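Trainee: Take a look and give me a structure for this.
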Amino acid sequence: MKNDVISPEFDENGRPLRRIRSFVRRQGRLTKGQQHALDNIWPVMGVEFNDAPLDFAALFGREAPVTLEIGFGMGASLVAMAKEKPQQNFLGIEVHSPGVGACLASAEEEGVQNLRVMCHDAVEVLHTMIPDNSLSMVQLFFPDPWHKARHNKRRIVQPPFAELVKSKLKLGGVFHMATDWEQYAEHMLEVMSSLEGYRNRSESNDYVPRPESRP
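Mentor: So this is what the prediction gives:
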């Protein structure tokens, strides 16, 4: 696995650009199990960042609906969903290698075959590797709330990001978000309500309860 979760960006004069990012990369120590998974399972289930669109049928060896999860943490719920829905394909993106290792180890233990993972900036992956109109669902569970006012601009849920996600969803696809921070929930609702092309699935046009399908 390459150690390059962020691709360098430069202006026309060759000066590096600084894009506001929604994450701070914290490199924790890998457990032996996580390292084993990165060494042995990553070559099978890992996807390196590449400046070319993915062919999902080739990646998974079949045609099936694709769910993309952004920021899967240690991967417990993602692996559980993939195991529960073998008829679907799942792609997870996480920037922290211990989480990627833990997810891979869990997938191996559970015998999950319909899951692939990446260790890279999800916004770059969406821009570069995810074909338009290709995803059935995008999941964003408990992103960093950046609760201090001066850091609110770092929140991943912003109009440009939501528009980018929309371009990758098939017609009728779902962008499913969850947070346990009330102010972020209000921010999410405000952003999504300001955009055309999305329909809130809440009957009261605000929030929906946690679905039974989510572990």
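
Trainee: use CA for all of it now, contacts and neighbours both
Mentor: Noted.

Trainee: the helices in the chain, which residues?
Mentor: Along the chain, counting by DSSP state H, helices occupy 32-40, 42-45, 56-60, 76-84, 97-110, 122-128, 159-168, 182-193.

Trainee: Would you do the same for the sequence below? I want to compare the two.
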Amino acid sequence: MTDGQERAWADLAPRYVLEAPRDEAATSVRPGAVISPRDVWGRDAALIVEVGSGQGHAIIHAASSRPEDDFLAVEVFTAGLARTMLNAEQAGIENLRLVEANAPEVLAHLLPAASVTELWVFFPDPWHKNKHNKRRLVTAEFASVAATALRDGGVLRLATDWEQYARQMRDVLDAAPEFTRGFEGDWADRFDGRILTAFERKGARAGREIRDLAYVRRSRT
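Mentor: Just a heads-up that it's a prediction; the model follows:
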């Protein structure tokens, strides 16, 4: 991290960062380490979780424009979380928390079942080489933990600029029994709550089309 990011972590982490009990790895979450969203945010409100939040551009914009909702940014890169905290402080945001941890473990072990209203997966690493495809986040296993964390009627929103990955995401979630499509046709309309980031502009300049998906958590009964 830069000196500024180091200072941000020291000064702002007590205010913004959730300390997750660890398992063996530095970014793991120990099973049974579940939090109470009401205790963390001090109220009962819709909870929106972004996994792979990067430097926080999307979730900062959302948290500032939706003060009635609560937000959690999940990221494994400390520098990105530090930048997110700096921007949150500058914007006076109070309804955002961050956790430095692996996303599937946050969904499986840290968040209570059926506690999440929306789950965002925007531009995850495409691991575009065939030999690396197995490292992709969105798999049948991820769909299962996402379904556990989402409340009935909750929405899983995804976006990517890699067509092959978009098709894999769609195949995985179409096959997941806990989800139903929240769109008609091949792809969902662009999610209005997703701001245009520099990362997205870079993909567009390279000629890659942005594809959105949205899936609704089926009722458990």
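
Trainee: that older thread, can you tell me which of the helices of structure 1 is most buried?
Mentor: Greatest average neighbour count among the helices of structure 1 goes to helix 97-110 (a mean of 23), per mean count of other CA atoms under 10 Å.

Trainee: rewinding a little: please tabulate the helices of structure 1 in a markdown table, including the columns distance to Phe90 of structure 1.
Mentor: Putting the helices of structure 1 into a markdown table (distance: least, CA to CA, whole Å) gives the following:
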| stretch | distance to Phe90 of structure 1 |
| --- | --- |
| helix 32-40 | 18 |
| helix 42-45 | 11 |
| helix 56-60 | 9 |
| helix 76-84 | 6 |
| helix 97-110 | 12 |
| helix 122-128 | 15 |
| helix 159-168 | 15 |
| helix 182-193 | 24 |
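
Trainee: so which of the ones you listed comes closest to Phe175 of structure 1?
Mentor: helix 159-168 (7.6 Å; CA to CA).

Trainee: after superposition, how close is the closest one to structure 2?
Mentor: Once the two structures are superposed, the average separation between helix 159-168 of structure 1 and the matching residues of structure 2 is 0.7 Å (mean CA distance after the TM-score superposition for structure 1).

Trainee: What is that helix packed up against?
Mentor: For helix 159-168 of structure 1, the contact count by 3 or more CA pairs under 8 Å, 6 or more residues apart in numbering; DSSP states H and E identifies helix 122-128, helix 182-193 as packing neighbours.

Trainee: mind putting those helices in TSV, distance to Glu63 of structure 1 included?
Mentor: Supplementary listing: those in TSV, determined by distance: least, CA to CA, whole Å:
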stretch	distance to Glu63 of structure 1
helix 122-128	20
helix 182-193	30
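
Trainee: Which among those helices is found nearest to Tyr207 of structure 1?
Mentor: That would be helix 182-193 among these, by CA to CA, at 8.0 Å.

Trainee: Okay, angle between that closest one and helix 159-168 too, please.
Mentor: For the pair helix 182-193 of structure 1 and helix 159-168, the angle between their directions (axes from the mean of the first three to the mean of the last three CA atoms, to 10 degrees) equals 60 degrees.

Trainee: What is helix 182-193 of structure 1 packed up against?
Mentor: Taking 3+ CA pairs under 8 Å, 6+ apart as the contact cut, helix 182-193 of structure 1 packs with helix 159-168.

Trainee: whereabouts in structure 2 does the helix it packs on align?
Mentor: Alignment note (TM-score structural alignment): helix 159-168 of structure 1 is matched to residues 140-149 of structure 2.

Trainee: picking that back up, can you tell which of the helices of structure 1 is closest to Thr67 of structure 1?
Mentor: Nearest of the helices of structure 1 (CA to CA): helix 76-84, 9.4 Å.

Trainee: hmm, who's touching that closest one?
Mentor: 69, 72, 88-90, 92, 103, 106-107, 110-112, 114-115, 213-215 (CA atoms under 8 Å, 6 or more residues apart in numbering).

Trainee: Show only the entries of those residues found in strands.
Mentor: Counting by DSSP state E, the part of the contacts of helix 76-84 of structure 1 found in strands is Glu69, Asn89, Phe90, Gly92, Leu115.

Trainee: ok, back up a step: and the buried ones among the contacts of helix 76-84 of structure 1, selectable in ChimeraX?
Mentor: The following ChimeraX selection, which keeps only the buried ones among those, applies the criterion 16 or more other CA atoms under 10 Å:
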select :69,72,88,89,90,92,103,106,107,112,114,115
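
Trainee: Aligned to Ala107 of structure 1, what sits in structure 2?
Mentor: Taking TM-score structural alignment as the criterion, the aligned counterpart of Ala107 of structure 1 in structure 2 is Ala88.

Trainee: And for Gln35 of structure 1?
Mentor: Under the alignment by TM-score structural alignment, Gln35 of structure 1 pairs with Glu6 in structure 2.

Trainee: Contact partners for its match?
Mentor: When contacts are taken as CA under 8 Å, 6+ apart, Glu6 of structure 2 is in contact with Ala82.

Trainee: For Arg190 of structure 2, see how far away it is.
Mentor: When CA to CA, to the nearest Å is the yardstick, Glu6 of structure 2 and Arg190 of structure 2 sit 35 Å from each other.
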